[in-house]
Each structure stands twice: as structure tokens, then as C-alpha cells.
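**Q** just coords:
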């Protein structure tokens, strides 16, 4: 009998997704499957629920939510034999889209039932994991404003982006990778494992979850008109054609921000304030088993 443990974020996306324990149990015959379902009650609760579920030795743990919920569930599964499944009910659903997991409940559940999986890469920032992307530039401020808006909608994201574009100030940053040392003042220092951020937008359309590399996009301080041009390329998924965007493939990188004490970062679309000005980022190749079609 296959044991599948579901963790549902009831307020993911608009909070009107109607995914419930009763519905899930109708999709899995109790003669073949053991099904358990938990609901998150607050941010970081999925971390606790996943750790408790792991003690019961499930075959799969299914994250039902957006990229933030997936991050919390998957972070405890890195390096284990337990497979991650996804039912995407968030706003952007970037990782699910990259993995070609549909938003339709029945189709997503069909993938879970098939049980096929691939071992995907995982990014690590200090003691934290990320599965889609992270950043310390303007995107971190965008996410901070997006969370404060209280609405997980595309319009709220665009509003947060415009506000951050007017407010963000660059800061001196030192980066070390592949025996290179750069001193920069980036508008954007974005590190991605995935080819999509969410809402079908991408800064790294050539990135892969399975190639053993992280894609970095570094964009220096820009004029207002250059910011508009960058925004145009983001919407068209053509940042690689923006002349001031520098793309680098790396396996690990060290980042220092001498003028800072704490660092605002975004990890998989969630805002974090790290109590350090030194970051170590690396790829953990093929370290998470994820259910795919």
C-alpha cells in the first residue's frame, strides 16, 4: 500500500481553490493508498508538518500551494528517498510550470498516481534551500512590497515592481566565483535554478532544473529608461537580449556586502531578512526526487 501525505495551504493564491481532504480521499481508493492530509495554519507551518510527516515514513509528500509552500515542504526532503509531489494552487506557480505540472487538480493527481519521478537540482543559500530562484537586488524589495500588499495577484506584483523601481538603491557588492572577483553595484543579482519565476515570466529562460548549474543574472544600476527597457524584456522573457544583463553559469558563488549588517533576500518568492552580510550559494545536483509526468 502506498502512503501519500498531503500538506495543503488553505490560503494559497486567492484562498478560493477548494482543495480539501475529502476531495483528495475520493481520488485515492483506500484499498491501494494510505492518505493523510494536513492543513497549514501560518507561515513556516509546512516545515513543521513535513518534519512530523517524515517520521511516519511516507512514500511521497505532496505540497499543495504555491512556491513558498513548496519550498517549506521540499526543504525537509532534500537528500532523502521521499518523493515530492505538487498540486499547484498558488499565484505564480513557477516551479510547477517549469515541471509541466498542470493547475488542474485531476491532472496533477494523475501525475502523483503514476509515481514517475526525476532527481532535480536544489540551490542552497547558507542554511536555506531554494528550488526556483533567489535574489538580493530589486527583486528582494519587490517581494517585500508584494507581501505587504496582502494580495497574491499579478496586478499586486506589477504595482510592487513599479514601486520598487522608484525606491531601490544599489549597494556595493563583492562576488567570488570560478577564481574570479567582481565588485559591482547591482540593480539585480538573481540566481536561478528554474526557467520560470511565476506568472509565465522568466529572467533565466535557458535555466534547467537538471543540468547541475545555477544561472546568475547580474544587471548594474540603470537609468529610468533602461529600467523600462529591462521590464519590457522581462515581460517578453528575453532578458538575454538586454545588453546590460550579464548571464553566468556557476556551481557555487560567494557574495559579500560590506555596507550591510543584515541582508534582505527573496527565496522562491518569499521575503527573508538574513542576519549576515555574507552569502554562500551552491548547487546540490540531483538531490530532490520530484514527481513528474
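**A** Noted; the coordinates are in hand. These numbers come from a predicted model, not from an experiment.
**Q** Every contact and neighbour count from this point should use C-alpha atoms.
**A** Noted.
**Q** any chance you could map the helices in the stretch 151-293 of the chain?
**A** Ranges of helices in the stretch 151-293 of the chain, per DSSP state H, counting those that start in this stretch, are 154-167, 224-235.
**Q** Put this next to the previous one:
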């Protein structure tokens, strides 16, 4: 991981003193649809907090109309120091949106099939370990991306990736987990390409025929696929992957190149920038962090550098970024 992700001197002296001495106040934002063992998780979380001498967490549930962003903003307004997001990718992304730009730290308690942010940064699945990680006070600043006023931490995309997410069966995901995305992907391999214009920062626009355009803050997709191994969540830039296979053989070559982690992957172009605008000739499916959003002709993505505090392992427990991304 880059040095910026291991520095501890980016907090103010007053904030450092508050975070490094005494117990912190926590809230847990839980998705009652994704999390079926709320009582058991609550017992685990409160037991770990009590063992650290911290007060019991305040618990609040997401709703259909507010999947986490409003609850996270309220937690910030109420002065909570740590916000646990307990749910799937949608819950985590919504909490990121509510916390971005604040001093409150996000801690992830994964519950779902994707868990993209946790997978990319090797955050633990076990809720007890997740609480202990937060209690140890390892904190890192990370960038977030923004699309249409909404924030994401992992990746936004247009085209094939959003199509496969939209058609992945919820029932199948609950039975077999991540392989459900592979089943969905096979349904769309022969769909037609997009004709897009891509503008990165102040560079001249480029015309491309593509099946998908992905803009990543980190590089790992559903199913553990490492599409963008050089993506770093703290460098103030986003990686852009343009996928342009035209037939089944091209898809096979692309997939093999990604799985083999080749420096140059066939039928895929990778660029980098701070502001990326993708404009298609027709409306296309779009997604952020594994959640399908409103289709559109434009995917306008900006990076917000260092906008989120994230609870991560202390430096002596942090694996190398090459192993995590």
C-alpha cells in the first residue's frame, strides 16, 4: 500500500487526542433484510465493545426509502465517532455516502454476497474481529468517487457489468453466493456493444466501441476477480477499464488475461484520471458498488480525495496492498 494509507498524521491534534484516549461512541446501521441474525450480532458487538471498555453501540435499521445514508448523516450530527455498516454492498455504499467528508470512521461488518469493499481491503467477515479492528483504532483516509451526487467506494460502471448485476437472481445468490454473477454474465456475453465517447480530465475525447466501461477506486470485482490490480484507494485518481470484446473468443482471451494477471490484457484498455465522463449513443444500464442505479446515456465520475475515514488493521497487521487489491 502507498505511504498515504499508512500515515497517521493527517488528523488534527484535537481529533488525535480524542481518538487515541478513552472510549468512543459507536452506532451500528443494520439492514434487517440482509441480516437475519441481528440479535446474535448485537450480542457479539456489544460484548466486544464492553471488553474494550467502550459503551454499548446505538443500533438503527435501514429502510426501503433510506438504505443507510440518512442514518449515517444523523450519526455524524449526533457526534458518534465510529459507524458500523452491517449489511451488503448497498448498505455499505449508502453509509459511505453519509460519512464522506466527515470525521466519523466507517467500520464494515459484512453480511451479503458481494461485500466488495471488505474483500478489496481484506476487512474481516467475522463480526467480533470487525469490532476488535475498530477498537484498535487503525484508521486510514481513502478516496471515494461521485456519480450524480451519489458516492461510491469501490467501482462505478456502464454496460455489461450493470447488466449482469441487474439480472443476477437474488434467490440464486442466496443459494450459491458469488457464482450467481457468473451465471448472469453468461446470459449477456453476446449482447451488442456500446458506442461511447470517453473524456478523461482535460484530454481530448476518445471514441470507443465497448461492452463495458468501469471506473474503479479499487480493483476487485464480484467473485474475487482482480480487474484493476494497480488501482489504489488513496492516490487521488480513478482507474478506467474499457472492455471491448466482440465475440466469445475475445471474452475468453480477456478473462484469461485478467485471471493470469497479465500486464496487458487482450480486449481491455486501462486509463487513469480524476474526472471521467462516459457518453453513450443510447441509454445504458449503470451501477455503483454492485448496486444498479438509474440507466442513462452519461456516466460522469469525479474523485473526492481522502474523503472517508475507514477502520482498517493497524500497520503491523496490514497485509501488503498487492495481496489485497
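**A** Yep, that arrived. Given the structure is predicted, the values throughout are model-derived calculations rather than measurements.
**Q** Superposed, how do the two chains score by TM?
**A** Between these two chains, after superposing, the TM-score reads 0.89 (TM-score structural alignment, normalised by the length of the first structure); 287 aligned residues with a C-alpha RMSD of 2.3 Å.
**Q** how far away is the aligned partner of residue 241 of the second structure in the first structure from residue 163 of the first structure?
**A** In the first structure, the residue paired with residue 241 of the second structure is residue 217, using TM-score structural alignment. With distances taken as C-alpha to C-alpha, to the nearest Å, residue 217 of the first structure is found 21 Å from residue 163 of the first structure.
**Q** who's more crowded, these two?
**A** Neighbours per residue, other C-alpha atoms under 10 Å: of residue 217 of the first structure and residue 163, the larger number sits with residue 217, 22 against 15.
**Q** Pull out the buried positions in the longest strand anywhere in the first structure.
**A** When the first structure is parsed with DSSP state E, its longest strand is strand 278-291. In terms of neighbour count (16 or more other C-alpha atoms under 10 Å), strand 278-291 of the first structure has its buried residues at 278-279, 281-291.
**Q** Relative to residue 276 of the second structure, how far out is residue 260 of the second structure?
**A** Taking C-alpha to C-alpha, one finds residue 260 of the second structure at 28 Å from residue 276 of the second structure.
**Q** Neighbour count: those two, which is higher?
**A** It is residue 276, of residue 260 of the second structure and residue 276, that has more neighbours when counted by other C-alpha under 10 Å, with 22 against 11.
**Q** Quick check: that one touching residue 300?
**A** Yes - the pair residue 276 of the second structure and residue 300 qualifies as a contact (C-alpha atoms under 8 Å) at a distance of 5.9 Å.
**Q** Strands of the stretch 1-150 of the first structure, residue ranges please.
**A** Shown for the stretch 1-150 of the first structure, the strands assigned by DSSP state E, counting those that start in this stretch span residues 2-8, 33-39, 60-65, 83-88, 117-125, 128-130, 133-135.
**Q** how about the last one, which residues of the second structure does it hit?
**A** What it means is strand 133-135 of the first structure. So strand 133-135 of the first structure sits over residues 155-157 in the second structure, by TM-score structural alignment.
**Q** Other residues contacting stretch 88-107 of the first structure?
**A** Stretch 88-107 of the first structure is touched from outside by 12-14, 17, 63-67, 86-87, 108, 111, 131-132, 152-154, 194-200, 292-293, with contacts defined as C-alpha atoms under 8 Å, 6 or more residues apart in numbering.
**Q** whoops, stretch 154-163 of the second structure was the one
**A** Residues contacting stretch 154-163 of the second structure (C-alpha under 8 Å, 6+ apart): 116-117, 144-145, 188, 194, 211-219, 284-290, 292, 299.
**Q** Can you give the distance of it from its chain's centre?
**A** With C-alpha atoms, centre = their mean, to the nearest Å as the basis, stretch 154-163 of the second structure stands 13 Å off its chain's centre.
**Q** That one: which residues count as buried?
**A** Within stretch 154-163 of the second structure, the residues that count as buried by 16+ other C-alpha under 10 Å are 154-163.
**Q** Reformat those residues as a markdown table; add distance to residue 266 of the second structure.
**A** What follows is those, written out as a markdown table (distance: C-alpha to C-alpha, whole Å):
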| residue | distance to residue 266 of the second structure |
| --- | --- |
| 154 | 23 |
| 155 | 21 |
| 156 | 22 |
| 157 | 19 |
| 158 | 20 |
| 159 | 18 |
| 160 | 17 |
| 161 | 18 |
| 162 | 21 |
| 163 | 22 |
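**Q** Which one of those residues is nearest to residue 45 of the second structure?
**A** residue 154 (25.6 Å; C-alpha to C-alpha).
**Q** Wait, residue 81 of the first structure touches residue 289, no?
**A** Yes - shown here, residue 81 of the first structure and residue 289 form a contact pair, counting by C-alpha under 8 Å, at 7.1 Å.
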